[in-house]
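1. Got a predicted model here, sequence first, then my questions.
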Amino acid sequence: MAFKMSAGECSVQIEDLPPVQERFFNRELSWLAFNRRVLAEAVNPDYPLLERLRFLSISGSNLDEFMMVRVAGIAAQVRRQIDELSIDGKTPQQQLGALLDAVKDLIDSQQDVLADLKDELAEAGIRIIDNDALNKGEAEWLRDYFEEHVVPVLTPQAIDPAHPFPFIANQGTGILFQLQRTADGAAVTEMILIPPALPRFVRLPGPKASWVGIEELVRRHATLLFPGFKILGDGTFRVLRDSDIEIEEDAEDLVRYFRTAIQRRRRGKVILLHLQENFDADAEKLLRQQLRLDHALVIKSRGLLAISGLSAVIEEDRQDLKFDPYNPRYPERILEHDGDCFSAIREKDLVIHHPYESFEVVIDFLRQAAADPDVVAIKQTLYRAGKQSAVIAALIAAAEAGKSVTAVVELKARFDEEQNLMWAAQLERAGVQVIYGFVDWKTHAKVSMVVRREGGGYRTYCHFGTGNYHPVTARIYTDLSFFTADPRMGRDAGQLFNFVTGYVEPKHTELLAISPINLRERLYECIEREVMLAKKGRPAMIWAKLNQLTDPDLIDRLYLASMAGVEIRLVVRGICCLKPGVPGLSETIEVKSIIGRFLEHSRIWAFGNGANLPNKRARVFISSADGMSRNMGRRVEVLVPVKNPTVHDQILDQVMLANLLDTEQSWELGPDGEYERFEKGDPSFNLHGYFMTNPSLSGRGAALSKGRKVPKLALRRGAANRG
């Protein structure tokens, strides 16, 4: 569809832009570039050693999920001979070939980083045992541990015509042993699958930390498993399977469907066979045949398989090798009201900046609603709530207190489906009305709505979040929690819940934009307005903070805005398919990515509205949605306008500006797709450090005028615009 700016302000149309190969980066390769930035933090000398090991582990778990979902999806397209082109015009076959090389290179880099970290950790008193020699005491302890705790749960299985090849579960690790029977010299192949119940790493006792991987422990003591055999060789392997769940639109019972689908996931097609370097050629051939590899990747690498398991070592009690502990602040605004959330929100809108401000505010909001006799109804969306969820407990307490409680539980939250099914069952038993939403759309909006009896009528209090109702991730994800008692917001939130629970599509909303109804159109209208201002010679600016930017239509509109002279600055943590700084296409667009101690997760849009950003009349929004096609067309999301002046200043002049000013954790994206780490500069600026040491504006209340002033951030304008 061609796109023209209003009133002929811009003659360029989308169809006039360069071909897709010239204006978009490949989505999958962009994700791998993101994970490389995560891996780069594992060699960051500014971080303590165990935190560097944590980043290495995260890069491993990230890569596992990428393989099980994204690469698996492309491989499925190849198998089914689907020729759907990627955003940059590549066929599935072309993408799969490029990904094999890139994934292999990334795994090699992970092993290089691990080798260096092992040396540094050993110097610091933490040993990760590989082929290391053990002293007599260590060897005896490990042998005893193996016999008492490991042998009882292992099941060696011969691989021959009399024994069917065992099923290897998703993320399963096994060891193939080539043996020779001493009695008659016969060759025997045996497989041992590592049960998931066993710890990934075992710590030897003593003040000096020594950790051994479970597969290394088994290999070292294999003679105890195979008496009467000579061990000729062994090789460790790992399997990843397709773990995506395809939704059938005609599913009659979503709960039953997902319970079945979760079981199918464990038996999905193999997408990666990861082998230890020097894996026996005959054994590899056996695995290839038995696993029926079909467009799966087979990768050999040195070092440790399942690198995500290093998270166990990070639990070592060595605070000197970790970040200094950080305790989030509780907003003074609410304390000024004696902890009464409703009173504080009633006074004026409030935004909480996690993890710098405590997620307990959100929990207290719901707990207070559950205990308050004047609260008559609570409506809540639940996308990811975690394993130990105080949110679930509050909703159950409210239902048991006789309040009307509705919970929209999203069964399609990837890898949380099983947990969400469990929560749904508990909620239903307590009397909560549980809704599963749409079959083909995920309900990704983060909304809580409390209806309270006040002054002869009812008042609605709302919470809108950019992150999940998950107490654990709220300690490491940077997100915004917006509280309001604005009646317009309450009416819009009511329409949102009616849309999800009863398929009653809102015909008009007063403030909120909701996808897939009108969120995309609201963003386009804001972009178009900036273009019109630029054409009139007035300042025209767009700032945005997102996790991903992949929607081609949205990107094209940003290109058209750039071509019209709009200055655009984007903070995109992960995948970015937009090419910045391309002459004649995106000369006024800059893109940066921030990777640091906390995971940048909040989504913010700001439009200059006729003046340079930041300014008082800028149009500012927070959202649950990323710049992806699925968020704007296949998910229920919200775009929330910020009207309160103090909240407006905090989000624009504090949160957004700090992201743009950061130099210590930032990477700049070039027009060639390469990311270059910012030079720290003099002075340097660390946004995480800034927020850990400076309270937010909105949460301070009266203390803002009495106490220590929050340092005002300022943007130095120039060609580089690096603050």
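-> Now that the structure is in, tell me what you want to look at.
2. make it CA atoms for all contacts and neighbour counts henceforth
-> OK.
3. for the closest residue to residue 187 other than its chain neighbours, what are its contacts?
-> Take residue 187 and drop its neighbours on the chain: the residue closest to it by CA to CA, 6 or more residues apart in numbering is residue 180, 4.6 Å away. The neighbourhood of residue 180, defined by CA atoms under 8 Å, 6 or more residues apart in numbering, consists of 186, 187, 188, 229, 230, 231, 232.
4. Structure two is appended below for comparative analysis:
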Amino acid sequence: MAQIFDAPSKAILRSQIAEHIAETDKSDKRETLSGEQPLPPDRFFDRELSWLKFNKRVLELAQDEDIPIIERATFAAIFASNLDEFFMVRVAGLKRRIDTGIAVTSPSGLSPRQQMRAISEQAHRLQDEHAHYVVDHILPDLAKENIKLLGWDKLTIAEQERLSKYFRQQVFPVLTPLAVDPAHPFPYISGNSINLAVLVENPASGKSHFARVKIPDNINRLVPVDDMTEDEADEVRYGFITMENLIIAHLESLFPGMIIKEARSFRVTRNEDIEVEEDDAENLLNAIEKELLRRRFGPPIRLEISDETSPFLSQLLADQMGVTPEEVYRLPAPLDATVLFELGGIDRPDLKFRPFVPTTNRQIAQVESSRAQDIFAAIRERDILLHHPYDSFSTSVQAFLAQAAADPKVLAIKQTLYRTSSNSPIIDALIDAAHAGKQVLALVELKARFDEDANIAWARKLERAGVHVVYGIVGPTTPQPSAHQPERPRSPADHTNGTTRPNPPPATRTPRANPH
């Protein structure tokens, strides 16, 4: 029978656990031997600060002028995406440990609060450097190549008319402005969404009101400006306006009769780390699914606002979001540089890396033939070491599994799945093998950062096909996986009190012909 603790008891329990951890941490430290110099206390790099240094190197790639400009823009987008995940997981987890009181000094010697202060200082400096570099260098360098991010006032009358028609037909129907008044509380702001904070004034009463407009996330944020290329011009020109600037130019249609006093973009990052007590969860898959629903409503841990936002509006947003001054990041627009990923679709190969085409490992396909390679025959001859991405994945691992699924001599396939793409052929091969009557086991890593939804969807599909799916969470303590039992008979060796606890297989445990 489970024991239930009330709130005071929980606080006492947390305090006792923290004391125990601290004492255990002290007792685990080795005493210095006679004549031996003590190890320096700063001998370890801090895990979180080291990660920020890694992302700094990503930013340096965006700043490398020897790299083609569209690729530099992509690196700037990668930096932003990386930092988002860092806040959603690592900063969120650190903040949660501070709030619970169960937090001990890290191996680097920093307390959680010292870590948080150092992270805040470095993250502010890095994000400010990144945002200004995008505005002051990336965008101007793109403009030199006739790829321009334009403001509404820089468009011609014809271009404005064309975009106004696009706004009325495609954008206006999906917008839902929400005003804040005594009858309407401050709206929920979803994590990582771009929003407009709008101050409007009623000309009749003279009263000001706050409203929020969410930028739709089901439409490209960079809206192409047509007819940028002149008929006589030799070079193709690409012009774009951000969705938020297009909406700002048409706010009067959203707030008819009101005076638009201010409209600025802002963005909130929330705690999206998953907390699962896997040892206690009877059904790990259901527990993860519940956590995914809860994750959408995690507490805010970062507020990004346009650096042109007035002090009044800035304070209003910070107060309503419940963030501290250290968690507010004032940055030049456009916020969320992941929008630069959209430039990758521009047809300018001269501004990108040369395409890389992986080759088929010569030991798998030694001779040219119209027939598919026989990988089993190749590995009977010798061991084959694959180097990805230089060796093609599709003609090696993927082809190997497809051949194993079709080979009647293969009796079992065991596979570990961490991150799966939306159109994973590996999954298809496992399903084909199960349909062919083979024993198929897949260890699915559920807590694969922000790929949980895709992994769960594939896992469900595998189960329906008759695959024995084992769910696990890989973490610092490497917990044992927990099984969701498929509806088909299994051997007694598969069971331990209703829970499967096999040793996790390696990244790819490949089948052999005629296995014993």
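-> That came through, no problem. Just so you know, these numbers come straight off a predicted model, no measurement behind them.
5. re the thing from before, from the contacts of residue 180 of structure 1, which would you call buried?
-> Among the contacts of residue 180 of structure 1, the ones that count as buried by 16 or more other CA atoms under 10 Å are 188, 229, 230, 231.
6. distance between the one helix or strand the first one maps to and the chain's centre?
-> Assignment of secondary structure by DSSP states H and E places residue 188 of structure 1 within strand 187-193. Between the centre of strand 187-193 of structure 1 and the centre of its chain there are 39 Å (CA atoms, centre = their mean, to the nearest Å).
7. Mean per-residue distance, it versus structure 2.
-> Superposed on structure 2, strand 187-193 of structure 1 shows a mean distance to its aligned partners of 1.5 Å (mean CA distance after the TM-score superposition for structure 1).
8. Run through who's touching that strand.
-> Residues contacting strand 187-193 of structure 1 (CA under 8 Å, 6+ apart): 154-160, 168, 172-181.
9. Buried ones among the residues you listed?
-> Listed as buried from the contacts of strand 187-193 of structure 1 are 156-159, 168, 172-180; burial here means 16+ other CA under 10 Å.
10. count of neighbours near the aligned residue in structure 2 for residue 36 of structure 1?
-> Counting by TM-score structural alignment, residue 36 of structure 1 lines up with residue 56 in structure 2. Using other CA atoms under 10 Å, residue 56 of structure 2 has 19 neighbouring residues.
11. So residue 56 of structure 2 sits against residue 128, correct?
-> No. Between residue 56 of structure 2 and residue 128 there is no contact under CA atoms under 8 Å: 11.9 Å.
12. roughly how far apart are whichever residue in structure 2 pairs up with residue 55 of structure 1 and residue 333 of structure 2?
-> Aligned by TM-score structural alignment, residue 55 of structure 1 pairs with residue 75 of structure 2. Distance of residue 75 of structure 2 to residue 333 of structure 2, computed by CA to CA, to the nearest Å: 18 Å.
13. So for these two, which sits in the more crowded spot?
-> Remark: of residue 75 of structure 2 and residue 333, residue 75 carries more neighbours, 22 against 18, as counted by other CA under 10 Å.
14. of all the buried ones among the contacts of strand 187-193 of structure 1, which comes closest to residue 482 of structure 1?
-> For these, the residue nearest residue 482 of structure 1 by CA to CA is residue 172; the value is 41.9 Å.
15. so where does the match of residue 55 of structure 1 fall, helix or strand?
-> Using DSSP H and E, residue 75 of structure 2 sits in helix 69-85.
16. Okay, buried residues for that helix please.
-> Those would be 69-80, 82-85, for helix 69-85 of structure 2 by 16+ other CA under 10 Å.
17. What is the nearest of these to residue 471 of structure 2?
-> Using CA to CA, residue 85 is the member of these that sits closest to residue 471 of structure 2, with 23.1 Å.
18. how about that closest one, what's its match in structure 1?
-> Match for residue 85 of structure 2 (TM-score structural alignment): residue 65.
19. Relative to residue 240 of structure 1, how far out is its match?
-> From residue 65 of structure 1 across to residue 240 of structure 1, the span is 9 Å (CA to CA).
20. need the strands for structure 2, in chain order.
-> All strands of structure 2, identified by DSSP state E, fall at 147-149, 178-180, 194-201, 208-214, 222-225, 238-242, 259-270, 300-306, 328-331, 412-417, 439-445, 468-472, 482-483, 508-509.
21. give me the stretch of structure 1 that the fifth one matches.
-> Okay, so that is strand 222-225 of structure 2. Using TM-score structural alignment, strand 222-225 of structure 2 corresponds to residues 201-204 of structure 1.
22. Can you list the buried residues in that stretch?
-> Residues 201, 202, 203, 204 are the ones in stretch 201-204 of structure 1 that count as buried (16+ other CA under 10 Å).
23. Show me which pair in these is furthest apart.
-> Among the buried residues of stretch 201-204 of structure 1, the pair separated by the greatest distance (CA to CA) is 201 and 204, at 9.8 Å.
24. For those two, list the residues in contact with both.
-> Taking CA under 8 Å, 6+ apart as the criterion, residue 201 of structure 1 and residue 204 both touch 211, 212.
25. Looking at structure 2, name the residue matched to residue 343 of structure 1.
-> Matched to structure 2 by TM-score structural alignment, residue 343 of structure 1 sits across from residue 377.
26. Same check on residue 396 of structure 1?
-> Counting by TM-score structural alignment, residue 396 of structure 1 lines up with residue 431 in structure 2.
27. Might you report the residue contacts of that match?
-> Contacts for residue 431 of structure 2 were tallied using CA under 8 Å, 6+ apart; they are 462, 465, 466, 467.
28. again, only using 7 Å
-> 462, 465 (CA atoms under 7 Å, 6 or more residues apart in numbering).
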